[in-house]
Structure formats: C-alpha cells, structure tokens
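Q: below is the sequence, then the predicted model.
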Amino acid sequence: MSLKIVISGFYGLGNTGDEAILEAIIDNLRAALPNPDITVFSLSPEQTANTHNVKSVYRGWRRDNKGKIRALREADLLISGGGGLLQDTYPTRFLFGPLPYYLLIVFLAKLCGTKVMFFSQGIGPVNTRWGKILMKVFANMADFITVRDAYSKQLLHELGVTRPETVVTADIVFAFHHKEDDACLESLPLRGDERLVAVSVRPWLDRRDYYGHIAKALDELIELEGITPVFVPMEGHHDVRASEQVVGHMNHRSACHILGPDFTPNQYLHFISRCRLTIGMRLHSLIFSALAGVPHIGLSYDPKVESLLKRSGMWDYSFRLEDIEVGRLVDNARYMLAHRDSVSTIVRQNAAQMRQEAMENIRLLKAKFLSQGEDGR
C-alpha cells in the first residue's frame, strides 16, 4: 500500500528556492518510497500538477477548502515544509500571515486524524506575542520535526515547542537531483570565454543602501578582474527589479546581464555551476552554489543565511547586509577567484556532508511513518 502524503509549503508562487525544495522532496520521496501518492497544496495547482505529475489543490482559503480537507482526511501524512514557513517577518494578524496559515493547515490535519511532520524547516524569526502563542499551541501538535539548522531547533525550544522529537538535518535542496541544462547560458549573448560571476539580490524591507555597495564592488571587480556579472532572479520580477536597481548604480552596466525570471530551479542551478563565483543574498542561490562546488560570498539579511554560510565554510568571506564593506568584499572576491580550486574543495566537502544530512529527512520519514501508512492509521 502506498503512503498518501500531502505537502504544504510556499508552492506555486514562483519562488525558485521553494520550487527547488518541492522538486527535491518529490524526487527523493519517489526514490525512497514504493509509489507514494502525493498531493501538493499550491497557489498554482494546475501548473504544480503538470510540472511534478502530482495531485494539487489550491492552497489559499478563498476556494476549494473542501478539497484541502478531503486531501488531509485521506492522507497518511502531512509534510509541512520545507523552507522558512514559520516566521512572522511579514505581518501576522490573528489568522492572516504565513505563520498562522501553515499552523492552521497542521491543525486541520490533526482534526482529520493525519500524522504531521515538519520537514527540513528553518524556523523564525518569531517575535510577535501572537506568533509565539500560535507556535506554542499548534506547533506542539506535530508528530515529528526535522529542521535545517541548529538555530531553528534552539528557537523551537525557546518558543515552548518541546513535545515533538526534533532532529537537526539540512535543507532538503542539498539532496536536489541536478540535471544538465544550459538554457540560462544559451539565453545570454556571450562569447564563451567570460569569467562569469552569479549575483543574487533581493528587495529587503525598506533598505536600499546595499544596492550601491554591491554596484561599487562589481564595478571594481569588472575593472580589476574582468568579470562578467550575471544576475540570477530567484523570485521572479521582485528580484529582476532589485537587480535593475544595482545595475542602475553601476558605471560598467553594459558588462552585466540579468537572466529572465522564468527558468526552472534546475536551470538556475546549472547556470550557477558554470560560474567562477557567486555573490548572493538569496539563501538558495548560496545553496545552489554549495551544491555545485562554487565559491560564494553571502550577504546575510537573516540568521538562516548566516547559518548556511557557516556550514558551507564561506562565512569568513561573507557579510551581514548592514555591515558590507566594499573594499573587503572586493578583496574576498579576488581571493576566491585567484584560489578557486582550493576554495571549491572546501565547499564541496561541506556540501557532501550536508547532502548526507539532507537525506536524513527522508530516512527519518520512512522510519517514523512508513509502517503506519502501510498498516493504515
């Protein structure tokens, strides 16, 4: 009997990191389980169903709530995750906002008699009083939790989420099945001998100062190292606009390229694998770089980014967003370009360890829930 699984996350909204998470979960579930029956809650259910050959139900509350309840009632297991779902960086008002949404899905699953696993999640920040109350009440309903870093486990305990067993693993994207695909590279007007540097920027709150810092550093690297910066928009038009902001501050803007926003996670990953270096804000641009053994300098706007950079061995070369020093950024990038092979070796070794830890998410799921699915709830 196949395990019936519902996956709940930030899916169908065009975020490359979250779509990579979904692809990694589905591919690895299919590799590890006998014919899993998978349903995904998605904002674009038809697209998700066609892309991954799964069932899909509209994730929002505006429609098809009966479909969500029916899927949860029929399921053996709800996978909540992965990614940074449980946080209140964005406004959390009573039942509106990411944190209450995902916890209400958990609550619905438990009302339907379905087991719940928080899967490879990054927790926090959770700073509001209401967010802390919701976490303590509803997150304790989970049957089992894996988190992608030690910071998340510590935060769960500080929030009073102590009932479910919690294990630190790694982001499931470290178990992504990378395939050859040069669509991104072929979309660019390149000669073929460029020193490509992937750049990932995103809008962040009301901050604008970092656009100028990144622009100045890239200008210097173009002059000193002859690099060709290529901006990789990990969240569609949001990141395209942020990339355009950086390019608008540059003197050598004609030396830059911005990839289109509609490539697949695998295509972006494969493009990054062809680069000499990544300078990135988005977490999954840095995870893609680690997966491909590409040296990377992170610009951390969130503890999840700093945590990843420490695990990949690149934190000493990286910066918190508010602490960017253009001169040091340029020096660090030049060092990585000059010593690429040795830095790449460090990255590959650390990524191999995180790949093993990412696969633990699947092994633990099988150990905790497979026999229950086969025997019936």
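A: Cool, got the structure. Small disclaimer: the values here were computed from a predicted structure and weren't measured. Numbers count the residues shown, from 1 in each chain.

Q: switch to C-alpha atoms for all contacts and neighbour counts from now on
A: Will do.

Q: sec struct for the closest residue to residue 57 other than its chain neighbours, please.
A: Nearest residue to residue 57, sequence neighbours excluded (C-alpha to C-alpha, 6 or more residues apart in numbering): residue 41, at 5.0 Å. At residue 41 the chain is in strand, as set by DSSP: H, G, I helix; E, B strand; the rest coil.

Q: quick one: residue 41 and residue 64 touch, right?
A: No - between residue 41 and residue 64 there is no contact under C-alpha atoms under 8 Å: 10.6 Å.

Q: in terms of neighbours, single out the busier of the two.
A: Taking other C-alpha atoms under 10 Å, residue 41 and residue 64 do not tie; residue 41 has more neighbours (25 against 13).

Q: helices along the stretch 101-250 of the chain, start to end?
A: 129-138, 150-158, 183-186, 209-225, 236-248 (DSSP state H, counting those that start in this stretch).

Q: list the residues that contact both of residue 41 and residue 64?
A: Listed as contacting both residue 41 and residue 64 by C-alpha atoms under 8 Å, 6 or more residues apart in numbering are 57-58.

Q: for residue 17, see how far away the residue nearest to residue 57 is.
A: Distance from residue 41 to residue 17, counting by C-alpha to C-alpha, to the nearest Å: 16 Å.

Q: also this one, for the comparison:
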Amino acid sequence: MCSTIKTFIINASDWYNKGDVGNRIGMILALKKAFGDNVNIVLESSTAEIDSKYFAKYGVKVIQGPLHIQSSRHLSISLVVHMFLKYLYLALLAFTARVFKIPKVKDPYLNEMLCADLILSSAGGFIHDELKLVSLQNIIPIAVASLILNKPVILYAQSIGPFSRRFTILLTKVVLSRIELIILRERKSIEYIEKMGLKVPVLVTTDASFTLLSLLNGVQKNVSRPIRKVGVTVVGKFESRNFERDYVKYVTTLASVIRYIIEKYQAKVYILPQTLIEYDVATAYLLKNLVTRANQMEIEIVKMDCTPEKLISMYAKMDFMICSRLHSAIFASLSGTPIIVLSYQHKAEGILEQLGLKELVVDIRKISLDKLIPLVDYVAEHKESLHNLMEKRILVLYKKSLVSAFIVKHYLNKLKQ
C-alpha cells in the first residue's frame, strides 16, 4: 500500500480519563506499526487543546469534538435540547455535503469526516445504554459517518453492551448494520451483538492499551520484598439498580480493606489518579476520610495530572493494586504488578480472563470483606508467581493488540479491490 491513508478516530473522549488516553496511544502505535508512514491520523477529543500538545510527538492532529456530555444522572432539559440541535445540525450539514458533493465544509469535525478514507470508532467501551445520553453521543457520529456520508467505519477494540432499553437496541442495530467490521477486545460482547441480531463481521483481539508495553523502559521490580506499597484506584459512578446503597457499600468495604492492609502488612496505601473525573476525585477523599485517623498517615492521595506513561511507572512501584478502573489494572499489568479488580462492567471479566486472572475479579455491586480480604492475602502471598504469570501473558496480549491494526489494514485493502 503506497498511498497515504487518511484515518479519523472518533468517540475519543477527553484527557482526564487516562484509560481513554491509553487506548488512543495504543491505537496510534499499532496503526503506525501496520501502515508505517502511509497513515495520516486525525483524532477527535473534547479536550483538544490539551491533547494536541501531548499527541504532537506522534505526529497526530487533534480536533475538538462536536459535543461532550459528562456522565450524569441528572440531565437537564436544556442539555437534551442542546444535544439534539447540535446533532441535527451535524446530520443536515453532512446530508447537504453528500447530496451536493461538497468536498469541504466550515465545520472542522465534519470536514475531517469528509476527507477521511477510513473512520475508526475509538477503542474502549462506549456503545451501551447504562449512561443514557452519554452513550447516545457516541453512536450518533457513527451514524453520520456510515449512514449519511457512506464512509467505511470500523469499531476498533471495543466492548459492546449491556443494553436495557429497546430504543437504544434498535438504534444501535440500525447504525452498526452499516459499518464494515467490529473488532472486540473481549468475547462477552458477542452475546449482546447476537441478541441484537446484528449481521456484521466480528473479530476478537484485546484491549488497545496493551500496545503501551512498547513504551515501558527499564522498569525493575523487586517482587520478593515484603509488602510495603499498595495502590488503589477508585470509581465514583457505576450502573446499579440501587446506586446509593451499592456506592456506600463499595466505599465503606474498600476503606475497611485499606485498614486491614495497613494494619496487617504495615504498608502504605496510595490512592492513585487513574482519572481526574470530579466524582472519582470526590470518592478518593471520601475513602481517605473513612479510614480511621490513626491510620491516616499511612494513606496518601496522589494529586497529579499524569500521562499514561507516568501512571505505568507509578503503578510499577506498587507491590500490588486494587483497581476500580479497568485501565489502571491494564497499566499495572504491563509491569507485572499483581492486581485485584473491582468490576462494574463485563469488560473487566473479559480482559482479566485473557490475563489468566479471572479469579481476581469482584463485582463492585457484590463487594464484601468476605470476598476481598482472602484475595488481598492471596495476592500478597503469591505476588511473585502472579508477576511471572503476568509477564508471560502480557507479551501475548501485546502482540494481540497489534493484530487489531493489521486487521484494519487487511479490510481496507479488501475494500479497495
């Protein structure tokens, strides 16, 4: 393939969720591995100014996305109206551009769609209906690209589902029926695709962030030392039929586990900044306040806006981690740091199964001391063997993460024939 492929990555979220940033880095590294110098990548972000500075080193252009709604349980009427009008404008402009064969428009986001040879929906877990309108804002751009502009669209290393609303299921089925290919990062999502009756080619690889293994330089771990440093990442919002009850149970149980770690292992616990999302930060402070005053000197909230590379380096210094965010578990696994994962979506079970660590996953809605304390003791006792297992599995998953980009290249060649 000699000509340069113009690739536009949509649904790419923002700078403050470092898991999403890790996915974007992973996509870029893998695409450059597959296409070499023959790929031109443009990235959508809702924090384009910050992302532009970071992604400049990869030669990637970043543009502001059309709309970004933070996860919220209280969506105002004005916000709903704003979203509707914004996407109606985008759809009408796209329709006009296609009908009248207009090659370039003033809207920079739509202009990138028009110029692109290929649209990639960013790696991650965006297509579900757990967060209401937050989820819709990710399916509509795919509809504009595939249904209106007739552009080739591929979902890249994603998780799909769960769904509970008929409207979302129908909309998702209609939109995704027009795309070229779905690349999943875990197998559980196949069940949701089959329930929809969606007839689109589906392949399974793994999470895009495993590609970040290539950025790991000179990390040395002393896995035989006693437990001294334990990392924790938190989540401030997750889907639940009774969120208030389950959230209180999650935070209070985790606080008790932290006290147990401090008292039994004489370890210092660090609450680490996997995201800078407001409700995650609030949860970190609540968690610290719940730990008894006698132990507060042994728990520290790390207040830094870190790049994924910095987080990976930070997690490598931990003896083990309790992860409420999936990508904190993936970042930790890159250096072989043992992990316990508190899961709020099926994506975590799928990825941990690939790591050979499915038994170290606990559903965040079913969290209890009876489940977590034995896992803490198990990981503390077996951290050396877990480290060795993870080192082997990570190499496999790194190669598998690159496969996603080579699949994209194969399908693009097929489309051109």
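A: Here it is on my side, so go on. Predicted model, so just to flag it, every value in this text is computed and none were measured.

Q: need the TM-score between these chains.
A: Here the TM-score for the pair of chains, by TM-score structural alignment, normalised by the length of the first structure, is 0.89; 359 aligned residues with a C-alpha RMSD of 2.3 Å.

Q: just to revisit the earlier point, for the residue nearest to residue 57 of the first structure, give me its contacts.
A: So residue 41 of the first structure contacts 6-9, 11, 56-59, 68 (C-alpha under 8 Å, 6+ apart).

Q: how does it look with 7 Å?
A: Contact partners of residue 41 of the first structure, counting by C-alpha atoms under 7 Å, 6 or more residues apart in numbering, are 7-8, 56-59.

Q: try residue 154 of the second structure
A: 119-121, 179-182.

Q: for residue 358 of the second structure, same thing?
A: Listed by C-alpha under 7 Å, 6+ apart, the contact set of residue 358 of the second structure reads 349, 352.

Q: what does it correspond to in the first structure?
A: When the first structure is aligned by TM-score structural alignment, residue 358 of the second structure is paired with residue 315.

Q: that match and residue 297 of the first structure: what is the separation?
A: With C-alpha to C-alpha as the criterion, residue 315 of the first structure and residue 297 of the first structure are 8 Å apart.

Q: same thing with residue 196 of the first structure?
A: Computed with C-alpha to C-alpha, the distance linking residue 196 of the first structure and residue 297 of the first structure is 14 Å.

Q: what of residue 148 of the first structure?
A: Residue 148 of the first structure is 20 Å from residue 297 of the first structure, by C-alpha to C-alpha.

Q: can you check residue 305 of the first structure too?
A: Taking C-alpha to C-alpha, one finds residue 305 of the first structure at 11 Å from residue 297 of the first structure.

Q: again, but for residue 158 of the first structure
A: 30 Å.

Q: which one's more surrounded, the two?
A: Shown here are residue 158 of the first structure and residue 297; by other C-alpha under 10 Å, residue 297 has more neighbours (24 against 12).

Q: and the more buried one, how far is that from residue 199 of the first structure?
A: 10 Å.

Q: and for the two, which residues touch both?
A: Between them, residue 297 of the first structure and residue 199 share these contacting residues under C-alpha under 7 Å, 6+ apart: 278-280.

Q: dump the residues you listed to CSV, plus neighbour count.
A: Listed next are those as CSV, based on neighbours: other C-alpha atoms under 10 Å:
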residue, neighbour count
278, 28
279, 25
280, 24
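
Q: just the closest of those to residue 326 of the first structure, please.
A: Distances from residue 326 of the first structure to these, taken as C-alpha to C-alpha, are shortest for residue 279 (12.5 Å).

Q: quick one: map the closest one onto the second structure.
A: In the second structure, residue 279 of the first structure lands on residue 322 (TM-score structural alignment).

Q: three-state assignment of that match?
A: Applying three-state DSSP: residue 322 of the second structure is strand.

Q: what residues does it make contact with?
A: 231-233, 339-341.

Q: which of those residues has the most neighbours?
A: Most neighbours among the contacts of residue 322 of the second structure, by other C-alpha under 10 Å: residue 339, with 31 neighbours.

Q: what does that one align to in the first structure?
A: Under TM-score structural alignment, residue 339 of the second structure pairs with residue 296 in the first structure.

Q: who's in contact with that match?
A: Counting by C-alpha under 7 Å, 6+ apart, residue 296 of the first structure makes contact with 277-279, 286, 289, 314.

Q: again, 10 Å this time
A: Contacts of residue 296 of the first structure were listed using C-alpha atoms under 10 Å, 6 or more residues apart in numbering, and they are 197-199, 276-280, 285-290, 309, 312-315, 317-318, 332-333, 336, 343-344, 347.

Q: so what corresponds to residue 221 of the first structure in the second structure?
A: Residue 221 of the first structure maps onto residue 261 in the second structure, by TM-score structural alignment.

Q: residues near the residue nearest to residue 216 of the first structure when sequence neighbours are not counted, how many?
A: Spatial nearest neighbour of residue 216 of the first structure, excluding adjacent residues (C-alpha to C-alpha, 6+ apart): residue 250 at 6.6 Å. Residue 250 of the first structure has 22 neighbours, counted by other C-alpha under 10 Å.

Q: so what does residue 250 of the first structure match up with in the second structure?
A: In the second structure, residue 250 of the first structure lands on residue 291 (TM-score structural alignment).

Q: that match and residue 209 of the second structure, how far apart?
A: From residue 291 of the second structure to residue 209 of the second structure the distance is 32 Å (C-alpha to C-alpha).

Q: which of the contacts of residue 322 of the second structure fall in strands?
A: When the contacts of residue 322 of the second structure are checked against strands (DSSP state E), the matches are 231-233, 339-341.

Q: any chance of those in a markdown table, with distance to residue 49 of the second structure too?
A: Listed next are those as a markdown table, based on distance: C-alpha to C-alpha, whole Å:
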| residue | distance to residue 49 of the second structure |
| --- | --- |
| 231 | 30 |
| 232 | 29 |
| 233 | 26 |
| 339 | 34 |
| 340 | 35 |
| 341 | 33 |
